[in-house]
Structure formats: structure tokens, C-alpha cells
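In: Return a 3D structure for these sequence lines:
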Amino acid sequence: MLHLASQSPRRRQLLEQIGVEFAVLDVEVVEQRAPDEAPQEYVSRVARDKARAGLIRLGHADDVVVLGADTEVVLDDEVFGKPQDADAAAAMLRRLSGRTHAVVSAIWLVGTAREQCEVCVSQVRFATLDESTIAAYVATGEPFGKAGAYAIQGRGAMLVEHLQGSYSGVMGLPVFETARLLRGFGIAPG
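Out: Now for the predicted structure:
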């Protein structure tokens, strides 16, 4: 049985999209980057920690597989988390304006006998944003709860000038890589 160690509605939607049956687990892990930890290593570690926390919560049953995922926006080696308030969201959007940033998504599948990971890195270029565009977008409330203060699947799509990589990865769960991992664990999407 597959368990998703995430409360993200986007991750649930993407798993449902590929026809995977799963149960949702609520897990809490510390999401803080270590001083010398590279952004990609940080994202992968958090995803692994979520999956392992889910497995521990389920008692390491033999037929259990837990999917943990994390997605972060990275610019100039800085990991942009979720904005705490409107000022933080506007500040993130100003920094992303007119620039290309990486969106790193890591997926870990963890069972009692094995673990496996996929990491997907996409490049997203934002249009140059003026203050009124930033203020209007922040006022929608969409930036809250989103890494980098935007949702590519929502109104945030209007900010994206170019995407190279995985659209679903930017949303929070790269579907191609996830399906490949699931098949490797004997879980057939579709």
C-alpha cells in the first residue's frame, strides 16, 4: 500500500492524475538547511526525512511504501521557502523578477527493505515584474504556502516567461520521475 507523507493538495492531485491509489499521512519534520548543505542535498534530505517519518509512524509493515517529496525554489544558492507574510512574498517575487531560478523537486520512496530517490531540477524564468503586478498577485493570497511565493498552476503562471523542465515538478511532484519510481517498487500507475 502506498502512503503519501504530505498534506499538499497538489501532490494528492498529481498522484490521482496518474491513477495511483494511496493514503495520506500527516508527518512533521524539521525543514531547516544545514550551514554547508547544498540546496539539492537539502531538498532531497527533507523528502527522505518525510518518507522515513511516515514509515516509522506506520510501524515498518512489510507491504508499506511511503512517498516523501519536497520542492524548493533556488536562486543564487539561496533556498526560498514559503513566505511568512505579504512583505516576505513581495520580497521573494522582487528577487525572482526578470531572472531564471531553479525549482528542485525530490521524491523518495521508502519501504522496509529499500529506499530510492529521484531528483528533478527545472529552470523557470520570470518576466520582469513591476510593483503593481507584485502587489496584485500577493493580494490574491496565492503566494502563501508556496515555495518561492508563486503557484505555476494558478495565477502565478502569468509571471512565468519560460519553463525548461517539468511543469508538474514545479507544482510539487514531478509525475514522470514519480511514475518511474513507483513502477520500480511494483506500484503500477494508470
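In: contacts, neighbours, all on C-alpha from now
Out: Will do.
In: Let me know the helix or strand that residue 162 is in.
Out: Taking DSSP states H and E as the criterion, residue 162 maps to strand 160-164.
In: With residue 179 instead?
Out: Counting by DSSP H and E, residue 179 is found in helix 175-184.
In: Tell me the buried residues in that helix?
Out: For helix 175-184, the neighbour count (16 or more other C-alpha atoms under 10 Å) marks 175, 177-179, 181-182 as buried.
In: Please list the outside residues in contact with that helix.
Out: Contact with helix 175-184 is made by 14-15, 18, 107, 109, 116-120, 168-169, 188-189, as judged by C-alpha atoms under 8 Å, 6 or more residues apart in numbering.
In: And for stretch 44-56?
Out: With C-alpha under 8 Å, 6+ apart, stretch 44-56 has contacts from 3-6, 25-31, 64-70, 105-112, 117, 119.
In: just stretch 91-106 next, same as before
Out: 40, 43-44, 47, 69-76, 80, 83, 117-129, 134, 148-149, 169-170, 172-174.
In: how does it look with 7 Å?
Out: Residues from elsewhere that reach stretch 91-106 (C-alpha atoms under 7 Å, 6 or more residues apart in numbering): 40, 43-44, 47, 69-75, 118-129, 134, 148-149, 169-170, 172-173.
In: For the comparison step, fold the sequence that follows:
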Amino acid sequence: MLYLASRSPRRSQLLQQLGLDFQVLDIDVPEVRDPAETAVAYVARVAADKARAGREQRGSDDDWILAADTEVVLDDQVFGKPADAEAAAAMLARLSDRTHQVVSCLHLLGPQGARTACCQSLVRFAALTSAEIRAYVATGEPYGKAGGYAIQGRAAAFVEHLDGSYSGVMGLPLFETARLLRSMTG
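Out: The predicted structure is shown next:
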């Protein structure tokens, strides 16, 4: 049986697009970057931590546990989920008129072991006015989203250019997910 170790409704929706039967595990792991970790190493570690937490919750080595983590990175700073409106506005102001990186890593635990895959995308935001930022934050959409925005939502209007995976920016890179599952399950 395949389990998705994630609270994210977006990840569930994306995984459904692959036509797979799976169940969701509600897991919670600390997401704190070690100063010695690169941004990619941090995202990969958090994905692995989530998968291990899912495996622990299931208590069986026979299940497949898929976990993912996605972070927005600018100038080697990882932008997590904004705590409040002020934090969301500050993140969006920093992303305005800049290109940032979105790193999504997957970790799959199965009976044959574990594998990780990462996807890195570049997203260019248009220049945003403070009024646009305030109006977007007021929608509530930035909360619970890495970098304070949802590319599949109203923030799509901010994206001048995307080089990479749209589904990866949403939180579950489907190409990499399908390839990872095929490589482990045959």
C-alpha cells in the first residue's frame, strides 16, 4: 500500500493525477535548517524525516511511504511558511522583481529501501507594488505556503517566468514522483 506522509491537500491532489491508490498520513516533523546544511540538503532531509515519521506511524516495513518538502530559496535563505501577514508581506516584497529558486524533494521508503529525488525550478516574479502585496496577503492565500505564495492561485499573476516544474512549485513534482515510484516498484 502507498501512503502519502503529508498534510498538504495540494500534494494529495497532485498525486491523484497519477491515478494511484494511496492513503494520507497526518504527520508533523520539525522543519529547522541546520546552518551547515545547503538549502537542497535541508529540503531533502526534511522530506526524509517526514517519510520516516510516516513509516513509524504505520509500524510496517512492507508499506510504501512517500513524503515531500518544498521550499522557496532566495540568496541562500530558505523562506518557510509565513507566520503572519507581516512575514508574508516581507517575503513577497523580497521576491518582487527577482528570480528565486523553488526546491522540492521527495523521499520514498519501501520494502527494498529508500530513494530521494529533488527538483529545482526557477521562478521570476514581476515587480509588485505594496498595494498588490497587501491585497494578496489579505486573501489569506499566503498562509501555509512556502515563500508566502501559491503559484496555482492568485499569485499566478505575479509569475513572469517559470523555468522548471509547475507541479514541483506546487509541492509535488509529478515527473520525478512517477519516475521515483517506477524505479522502486518496477
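In: after superposition, how close is the helix holding residue 179 of the first structure to the second structure?
Out: Aligned to the second structure and superposed, helix 175-184 of the first structure gives a mean residue distance of 0.6 Å (mean C-alpha distance after the TM-score superposition for the first structure).
In: What residues in the first structure pair up with stretch 17-29 of the second structure?
Out: Aligned using TM-score structural alignment, stretch 17-29 of the second structure spans residues 17-29 in the first structure.
In: Which positions in the matching stretch come out as buried?
Out: 20, 22, 24-25, 27.
In: Including distance to residue 95 of the first structure, could the residues you listed go into TSV?
Out: Below are these laid out as TSV (distance: C-alpha to C-alpha, whole Å):
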residue	distance to residue 95 of the first structure
20	37
22	37
24	34
25	34
27	31
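In: Please identify which pair of the residues you listed lies farthest apart.
Out: 20 and 27 (20.3 Å; C-alpha to C-alpha).
In: Please name the nearest non-neighbouring residue to the most centrally placed residue in the second structure.
Out: Compute the mean C-alpha point of the second structure, and by C-alpha atoms, centre = their mean the closest residue is residue 70, 2.3 Å away. Nearest residue to residue 70 of the second structure, sequence neighbours excluded (C-alpha to C-alpha, 6 or more residues apart in numbering): residue 104, at 4.2 Å.
In: before we move on, back to that, make TSV from the contacts of helix 175-184 of the first structure and add distance to residue 51 of the first structure and secondary structure to it.
Out: Converted to TSV, those look like this (distance: C-alpha to C-alpha, whole Å; DSSP: H, G, I helix; E, B strand; the rest coil):
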residue	distance to residue 51 of the first structure	secondary structure
14	17	helix
15	16	helix
18	20	coil
107	9	strand
109	7	strand
116	11	strand
117	11	strand
118	13	strand
119	15	strand
120	17	strand
168	20	helix
169	18	helix
188	19	coil
189	19	coil
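In: Of these - the most surrounded one?
Out: Scoring the contacts of helix 175-184 of the first structure on neighbours with other C-alpha atoms under 10 Å, the highest-scoring entry is residue 107 at 30 neighbours.
In: Residue 116 is in contact with that residue, correct?
Out: No: using C-alpha atoms under 7 Å, residue 107 of the first structure makes no contact with residue 116, being 8.4 Å away.
In: for the longest helix anywhere in the first structure, the distance to its chain's centre please.
Out: What stands out as the longest helix in the first structure, according to DSSP state H, is helix 39-57. Distance, stretch centre to chain centre, for helix 39-57 of the first structure: 12 Å (C-alpha atoms, centre = their mean, to the nearest Å).
In: and that helix, which residues are buried?
Out: By 16+ other C-alpha under 10 Å, the buried positions in helix 39-57 of the first structure come out as 39-40, 42-55.
In: before we move on, what about stretch 70-89 of the second structure?
Out: Within stretch 70-89 of the second structure, the residues that count as buried by 16+ other C-alpha under 10 Å are 70-74, 78-82, 85, 87-89.
In: What about those, which are in strands?
Out: 70-74, 78-79 (DSSP state E).
In: so can I have a markdown table of those showing distance to residue 142 of the second structure?
Out: Shown next, in a markdown table, are these (distance: C-alpha to C-alpha, whole Å):
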| residue | distance to residue 142 of the second structure |
| --- | --- |
| 70 | 14 |
| 71 | 13 |
| 72 | 13 |
| 73 | 16 |
| 74 | 17 |
| 78 | 16 |
| 79 | 12 |
